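1. Predicted model, plus sequence, below.
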Amino acid sequence: MCGIAGIISQNINKDKVKEIDDLLSHRGPDDKGFLFLLHNNNIIKTKNLDNFDNSKLALIHRRLSIIDLTESGWQPMSDQTNSFFIVFNGEIYNYLELKKELETKGYTFFSKSDTEVLLKCYIEYKENCLNKLIGMFAFAILDIKNNELFLARDFFGIKPLYYIYKPNLFSFSSEIRPLLTLLNKKKINKQQLYEYLANNLTDYHYNTLIKDINQLESGSFLKVNFTDLNNIKIIKQKYYTPKIEELKDITFQEAKNKIRELFFKNIELHLRSDVPIGTCLSGGIDSSSIVSTIKYLYPNVELHTFSFVVDNFELSEEKYIDIVVKEKNLIGHKVRVKDEELISDIDDLIISQEIPFGSTSIYAQYRVFKLIKENNIKVVLDGQGADEILAGYDGYSYLYILELIKKNKLFQAFNFAYNLSKNPTKKNMFKLALKLIKRKLLFFLYLKNNKNNKNNLNLIPPYLNKEYFKNISFDYLNYFIHHRNDNIYDLVRSELKNTLFITSLPNLLRYEDRNSMRFSIESRVPFLTPEFTEFILSLPINYIISSNGVTKYIFREALKGITPDKILERKDKIGFTPPEKRWLFHMKNYITNLLQTSNLPFFNYSYIKEHYIKNLENLDTLDFTLWRIINTIKWIELFNLQID
């Protein structure tokens, strides 16, 4: 895991290179390196900016040493002919297998790093190398002969990659802040701002909340030709779309065995490292299954786990954490966060995340990674992505009811909802199903396409200024209903894909990347490989959600005998759930002052004053909307952003 950046321009400013390097230092505190391509096509590779000369291209690398800790793994790395150069952020877990394959083709290697394997894999296969990879990655490869820079991002967007593109400037970075240094005006993207404030939707689009800063979407690559520095050209292409086709003939037992086999393979690959590895542990099924599988495969390994707990909180998962730690003989570490602590870290948290986020659960994760850093662990495994492929959220069960109704399987829908209602956390699902059966409604939250802009204004939440957002596009709402158009008989599968790539996982992966890298920690997510994901999404839905309403059903069955039964039998869904209302209550003076002194044109302050400021004493009225308002105000202030 590292930080990477680059600039292509007629005149590259040395001070800008240094500033970008400094802003990425937390991503790679172990080492740094620079490459400069001069106007005469000579190349300088250096660790010292004093060697900087007038150049047309610069590559910047900050190193967090994980695999091959020697100087041989230093970047920017070149092949033996000095024709290709790479800066790479991430891990290629199957690098040993790829190395053997390349050796049969005559390639030799001077290092033990996955970076060199990736570089030579690209030299051999060009962009076709991407689908050979198992890993998380964002990288740039310079092809000197063709005046071309090739950039790519992994299948799910685990690792970030942002860029600025103008005819006379191309720049990329692992984070947004380095690119802000290259903008004359740091303006907010009004459309993206609205989507965040109204629906907490970020990270899914190539546009970001900052005008002129784009992100390379997951499963995509970019080719940049800089033959003419006044007319830089780019080509963007999608290289990965999940192959999902229902496996109708596979038995439950066959599918269960295959899931266990693939999950074991993923865990083994994700444990490849030259430094010690720990795990995050929430006490839920996903993280508990990761640590349990590690101990099953390697019983004698000394494994550190890191958990967030809250005292006197009804949703605390501490008892489940303790069950796993005790049964698996783990070295457990816990961080206990006091209600008043968020306020002292809020600025650093917002700066680290770079763009606004949905709730204070991000702070819980931030504190876990801080704890990991304090215990000198550089790599951890985490369960991100499991809910999106194994239907871990309540909404999937809701859609399953709708799917059964649409297929006229009313008895099954009734029975499923009734069984679901026995779970105290889902007791309203039965009433909901009865209502749907009675009406036979499919489009339960469908927003009809209405071209009358006055009617569209009614969609704008009351805490926002309708006049300011009157020309906003509401096309993005299709992302919340698109699964009803793709295949109305396959709602759950479509929604799983939707949350994987649009409405859920992109946000979560950004949170995880920024929180982990804030403390120079590499966080790995073993649920997210194409093979594992595509297999699960191709299974019959009743394998994923049982007839009794049990989510992650086949995964629970596959991990029996490995993950503790008390964990696998859990029916609630908590995750990193903090006592948000308590935290906000302890910030009431801070919040009041912030809202009363704010004067942003897109908020309806009369509504905010009436519904939020006056009710800060009432915990029941506080919600995620208040956090988004606070977060946005502080974000604009801390980043000194301009508003149209």
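-> Structure's in. What do you need?
2. Going by C-alpha atoms from here, please, whenever you check contacts or count neighbours.
-> OK.
3. which SS class is the spatially most central residue of the chain?
-> Central residue of the chain (Cα atoms, centre = their mean): residue 509, 1.1 Å from the mean position. Of the three states, residue 509 takes helix according to DSSP: H, G, I helix; E, B strand; the rest coil.
4. Grab the longest helix from this protein for me.
-> Ranked by residue count and defined by DSSP state H, the top helix of the chain is helix 252-270.
5. after it, next one along is what?
-> strand 277-280 (DSSP states H and E).
6. other SSEs contacting that next one?
-> helix 285-297, strand 304-309, strand 379-381 (3 or more Cα pairs under 8 Å, 6 or more residues apart in numbering; DSSP states H and E).
7. What lies in contact with that strand?
-> 271, 287, 290-291, 303-307, 368, 377-383 (Cα atoms under 8 Å, 6 or more residues apart in numbering).
8. then this one, side by side with the first:
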Amino acid sequence: MCGLAGLIHLDGRRAADPAVLEAMNATLVHRGPDGEGVLISGPVGLASRRLAIVDLHPRGNQPISNAAGNCHIVANCEIYNYAEHRPALEKDGYRFKSHTDTEVILALYERHGERCVDYLRGMFAFAIWDERESKLFVARDRFGQKPLYYAQHDDTVWFASEIKALLADPALPRDTNPVALHRFLAFGYIPAPDTAFKYIRKLLPAHTLVVEDGRVRIERYWRLDYSITHAPAKLADLEREVLDRLEESVRLRLMGDVPVGTFLSGGVDSNAVTALMCRADPERVNSFSVGFRNMPGDESRMAREAAQYYGTRHHEVMVDPQLCDVLPAIVRQYDEPFGDPSSVPLWHLNREAARHITVSLNGEGADEMFAGYVRHRKHELARYCYALPRPLRRSWAGLLRGLGANRLGRGHLLRRLLVFLELDEPSLERVYGQWAAFHFNDGLAGELCNPAFLACQVAADPWGILEGLFEEAGTDDPINAMLSVDAASFLTHLLVKVDMMSMAHSTEARSPFLDHEFAGFVASLPGKLKLKGATSKWILKRALRGVVAPGVLNRRKMPFTLPVNAWLRGELSDMLRDVLLDERTAQRGYFRLEALKRLIDAHLRNEGDHGYTLWNLLVLELWHREVLDGSVSPAA
């Protein structure tokens, strides 16, 4: 796994500047401490930082060139089927210089051109400069497990694993994108392809970017297909296929020449991965769990018991978050506002894991594949609420408001019920959006925002984004439609977190549930097999009977809730006031300070639950200070 960066001047006449490539590469040291390289080929520059996992020899350093020296690649990848392709490629006459998966991508490109991505099973972001055709070919994996950012300004196109590498070139303007910032306040992250910067964009998952003849072309090469559903006549056969495919995916992700571990909690997903890892290689597995002292919902005891059952070498990380020190470092790492507070424990977990392993496996993607979230179960509840006579709905809604349900936390059941009772109509999009709960609604925006910033809210249109994703789902199955939206939105946000928090500590995260062959099979199953009544992940749980530790499958799902309110009313209270009510914040022109003060005071006096909104506002201002006002150096 690595970090990559590069650029191309579209006019073809100006040579790439080695000093610029070196500066871009220097910002990515944390992604690749084991090697570095820069290649200049006329208008193109490629740069790489290497984290050696497959073929640890220096011959695996990048950029890698073909035997003729006219085709070059930099890649951030783990290709789990690369060894399968080598014999045929060697038979065709390709002469390999290394045993890396990166060089196999280059050979597949020489054989199949842009369709080389169809042959790759794994996670990747890579760039190939083909001197023969004067073509730059850039690609990102199907789910976006590996990041790829790009920018175009004047006659130059830049690309890199992280935004900080792009900003290392002073020729790229740092203008911000206020519409994207509004979307951050709504979602807690900035939906792709936008970023916080006007000229910088995310290359979407399963897309390629080609620069040829001075033009940029972006195309989609793969789509998770929910439209074709099937189920064998015998449920037992289906359960066996789910387990066999998942077991194969886990086994493939044990590939590498470095120590491997797993992040283990009390939940089904991480237990499934850990159990199957131990089946495949029982002597090799380190497991890691994280918890906060005196935190509600802490699963460290359950993880400890599961580790004992599987026989892993278990490491328990009980952390004091030290938020005032850690939060600015996390904000710097992301390069753009990112409001997920679970970044804090994940930061600590990866820091501890890096002392023992280089590669970790996780359960990411299972909720999005098998309907594991609460919102997947609430569509029917909304329909029942809507079926009630309107006067009764209004009466009940008034009663809930009188009880203060509108002031409860965004995840509280009574507040959700109030939202459903007040829905105009229970469309799938509205129910999904209400349960996903935008952090920054119209009323709050009108109260807090200055007029110029408020004017950007209409263009931000978070509801329109969700509605567009539902239109693209391509299925009438309501469960699968929601899962399609999950994969295209919330999952991409989670994968940014997984990548950034692992690579900040020079470790690699692998997600067996996101193997595209496994995910494609699961997507083809009817939603009723994923969510049956109130039981989420129904077919997965049946497949895992006798595989995971006793009690795991019957355990009530415990969302990983963080004490954000306690943090903001405790350790972070001074920072919250000092940062958000500071003159520097006022000079940004986004918010009315008096309105901010009222919101903060209400939260600190426990007169309302504004924890996640205030967290996002704090992250937004810290981002301005750490990234825009400060340097673009990687987080320490």
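-> Cool, the structure landed. The model shown is predicted, which means the values in this text are computed figures rather than measured ones.
9. The counterpart of residue 27 of structure 2 in structure 1: neighbouring residues, count only.
-> In structure 1, the residue matched to residue 27 of structure 2 (TM-score structural alignment) is residue 23. Number of residues near residue 23 of structure 1 (other Cα atoms under 10 Å) recorded here: 17.
10. Kindly report the same for residue 98 of structure 1.
-> 20.
11. on that earlier part again, check the gap between the match of residue 27 of structure 2 and residue 62 of structure 1 for me.
-> 10 Å (Cα to Cα, to the nearest Å).
12. Which helix or strand contains residue 501 of structure 2?
-> Secondary structure assignment for residue 501 of structure 2, by DSSP H and E: helix 490-503.
13. Check which element follows that helix along the chain.
-> Remark: after helix 490-503 of structure 2, the chain's next helix or strand is strand 508-510, criterion DSSP H and E.
14. which ones are touching the residue nearest to residue 186 of structure 1 when sequence neighbours are not counted?
-> Computed as Cα to Cα, 6 or more residues apart in numbering, the closest residue to residue 186 of structure 1 that is not its neighbour in sequence is residue 641, at 5.3 Å. Going by Cα under 8 Å, 6+ apart, residue 641 of structure 1 touches 186-188.
15. Tell me the spacing between residue 641 of structure 1 and residue 15 of structure 1.
-> From residue 641 of structure 1 to residue 15 of structure 1 the distance is 22 Å (Cα to Cα).
16. where does the residue with the largest distance to the centre of structure 2 sit relative to residue 584 of structure 2, distance-wise?
-> In structure 2, the greatest distance from the average C-alpha position (Cα atoms, centre = their mean) is reached by residue 391, at 43.1 Å. According to Cα to Cα, residue 391 of structure 2 stands 49 Å off from residue 584 of structure 2.
17. cool, residue 393 of structure 2 as well?
-> According to Cα to Cα, residue 393 of structure 2 stands 46 Å off from residue 584 of structure 2.
18. Neighbour count for those two, which is higher?
-> Neighbour count, other Cα under 10 Å: between residue 393 of structure 2 and residue 584, residue 393 has more, with 19 against 13.
19. What is the aligned counterpart of the more buried one in structure 1?
-> Matched across to structure 1, residue 393 of structure 2 finds no residue, judged by TM-score structural alignment.
20. and if you look at residue 216 of structure 2?
-> With TM-score structural alignment as the criterion, residue 216 of structure 2 pairs with residue 234.
21. helix, strand or coil for its match?
-> At residue 234 of structure 1 the chain is in strand, as set by three-state DSSP.
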